[in-house]
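In: generate a structure from the sequence data that follows.
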Amino acid sequence: MNAPSPPTRALASHAPLSVGQFVAFIAALMALNALAVDIMLPALPAIGADLGMAVENDRQMVITAYLLGFGLGQFFMGPLSDRFGRRPVLIAGLLAYAAAAALCASVSGASALLAARFAQGIGSAAPRVIVTALVRDCYEGRTMARVTSYAMMVFMVAPVIAPSIGQAVLLAGPWRWIFAVLALYAAAVLWVAATRLPETLPPQRRRALSRAGLAGSARLVLGSRQTVGYALAAGVFFGAL
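Out: The predicted structure follows:
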């Protein structure tokens, strides 16, 4: 019987989180983005009526502003986590997400709400990018694929139940409570990240921020037909939604 081949690189440990806890944590991070979009869909009419957004398309800017921040933030979170480590960038992103959600719950005008949603999107970019890096730091090969698949199974439930959660919150209180729920959820995930998640990128594997390095990484990604194809397909699919 052939012995299992050794790992091709040194793998980090996510202890004290067990495998099951790590998968649940990864799924919780991935759900942040889905919840931020889908949980408030039932509240858009109430938000528009309260903040003077009479035109239906104007209400949809609550979603668009978030997605703009989310898309823009992803350009920076990866290089920052490669330079400073996964944990500090993740914690900063979760703090921004929770603070922006709390601000959304207290705004008095449409412009302030859109600005806070944009900031929330930037904060959400950190867990979305770093979640993949965390799995890759700790696993490789089939084990990495299996852990990711388990997390995806849990994550896929979030956009399905999020509108129902939003509707339930509206039955109990005003639309501002939805953002309070998002802030509390992010705070709970932040607590786990701050108290239980170790740093998975050791200093010797970190990369300096440089134009040459960023340009090389961009060429590597854009030069992969498979990566570009999947990205375009995902963009078209998400845009159609």
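
In: contacts and neighbour counts: CA atoms only from here.
Out: Will do.

In: the biggest helix by length in the chain - contacts with which helices or strands?
Out: Under DSSP state H, the helix in the chain containing the largest number of residues is helix 110-138. With contacts defined as 3 or more CA pairs under 8 Å, 6 or more residues apart in numbering; DSSP states H and E, helix 110-138 has these neighbours: helix 19-38, helix 61-84, helix 86-104, helix 141-155.

In: I have a second one here; can you model it like the first so I can compare?
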Amino acid sequence: MAALMSLNALAIDAMLPALDEIASAFAIDDPNRRQLVVGVYLLATGFGALVPGLFADRYGRRPVLFVSLGIYLVASLLCMIAPTFEVLLGLRAMQGFGTAGLMVLPAAIIRDRFDGDRMARLLSMIFIVFMLVPVLAPTMGQAVLSVASWEWIFFALGLFGLAAAVWAWLRMPETLDPRNRQKIDPRTIAYNLPLTLRTRSSVGYVLGGGLTFGGVFGYINSAPQLIGGHFGAEEQFPLIFGASAATLAFSSFANSRIVERFGARRVSHTALIAFIFVSLVQVYAAEIHADSLAWFFPLISINLCLLGFLGSNFGSIAMQPFFNSAGAASSVQASIRMLLGAVMGIVIGQFYDGTALPLAIALLASSLISLALVLFSERGKLFTRPRQSRYFTEGPR
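Out: Modelled structure (predicted):
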């Protein structure tokens, strides 16, 4: 599951060192426009996430998974031969839309087998591997650029996709219980897709997770310009970006060790409040110490570290009410999170003004709104730990 989810992260972060070369190859004058190579992929993934869960609830997890892997491989190879920047963006949209299943299905597969805090623990263990990819991917992209042109990064993506497909074919069983298969018809779709938005205990965590990750997508989009341009550390970019992202792997590991003891809600609520405080310091640093990487780097690293206590726990809490329709629920939740995050990331990236202030303000605003949304889902109470239960949200069959 970690390898499958990592393919999406690889398709995002491996491209970061190549954005300058891509802009140069296609004569892109606006430095913010090159960010669309990442932003369009994220946006298309958000729309595409609505599709695979519905088919996975009907035909099983494995068939849909291998279709997604096939699209990932083909789209990666086609990106190598894109004749114009617009065609490249179109192919990236195709890649993101078609491979959304790689983001949606792992959560549904885990939900098929586990629930509650144990599910949160397993998702955290998966995130440990998943979050190592942003650490290594820019270095991989830089290594490819040292011996070849940017097109060969897409070739490397295709190789990783092929390896993951072979591994999944050999090791992953079908996890959907035949009794939980659902028909693909307008009534089922009309019920399942908006179900998350009608479930109060879930919606706040889905929207809140999308907003907090939106700030991080803004960092990813603008990181090459921010670190390489504003802070003047272009040569050290893969190291600095990777080191900040490494904190996510650390916190995911820590979360996997403590979440069953303290509960997903207590851990994530504490992390969200800490995120707000750190974001306040980010705004101060961006105003008073605007040119200091020594201020920016530890603060963004702490923000990313705290996300390790938010992502898997928010996802687990949001999925808890959905057992009989885990695939559709995972689809709609992943879609909402990704669309919110992608739109925010693009907006933050396009507002980049040569300083870290737009990013800092976005991190603070998104975390404050997330806290309000969590309070809505929890009916005004934080740090609770509901009794473990295996309950279901029934829908039409």
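
In: pick the most deeply packed of the helices and strands packed on helix 110-138 of structure 1.
Out: Of those, the one with the most neighbours on average (mean count of other CA atoms under 10 Å) is helix 86-104, at a mean of 23.

In: in structure 2, what stretch matches that one?
Out: Counting by TM-score structural alignment, helix 86-104 of structure 1 lines up with residues 61-79 of structure 2.

In: ok, and what's touching the matching stretch?
Out: Identification of contacts with stretch 61-79 of structure 2 by CA atoms under 8 Å, 6 or more residues apart in numbering yields 52, 55-56, 88, 91-92, 94-95, 98-102, 105, 109, 151, 154-155, 157-159, 161-162, 165, 172-176.

In: how distant is it from the center of its chain?
Out: Centre-to-centre, stretch 61-79 of structure 2 and its host chain are 18 Å apart (CA atoms, centre = their mean, to the nearest Å).

In: ok, Gln84 of structure 2 - contacts?
Out: Residue 84 of structure 2: Thr, not Gln. Applying CA under 8 Å, 6+ apart, we find Thr84 of structure 2 in contact with Phe26.

In: try Asp177 of structure 2
Out: Asp177 of structure 2 sits in contact with Asp112, where contact means CA under 8 Å, 6+ apart.

In: can you do 7 Å?
Out: Counting by CA atoms under 7 Å, 6 or more residues apart in numbering, Asp177 of structure 2 makes contact with nothing.

In: roughly how far apart are it and Val281 of structure 2?
Out: Going from Asp177 of structure 2 to Val281 of structure 2 by CA to CA, to the nearest Å gives 48 Å.

In: could you look up the SS state of Pro138 of structure 2?
Out: helix (DSSP: H, G, I helix; E, B strand; the rest coil).

In: that one corresponds to which position in structure 1?
Out: Residue correspondence to structure 1 (TM-score structural alignment): Pro138 of structure 2 is matched to Pro163.

In: any idea how far its match is from Ala36 of structure 1?
Out: Distance, Pro163 of structure 1 to Ala36 of structure 1, by CA to CA: 10 Å.

In: swap in Leu29 of structure 1?
Out: Leu29 of structure 1 is 12 Å from Ala36 of structure 1, by CA to CA.

In: in structure 2, what residue corresponds to Trp177 of structure 1?
Out: Using TM-score structural alignment, the equivalent of Trp177 of structure 1 in structure 2 is Trp152.

In: I appreciate the help and will end here.
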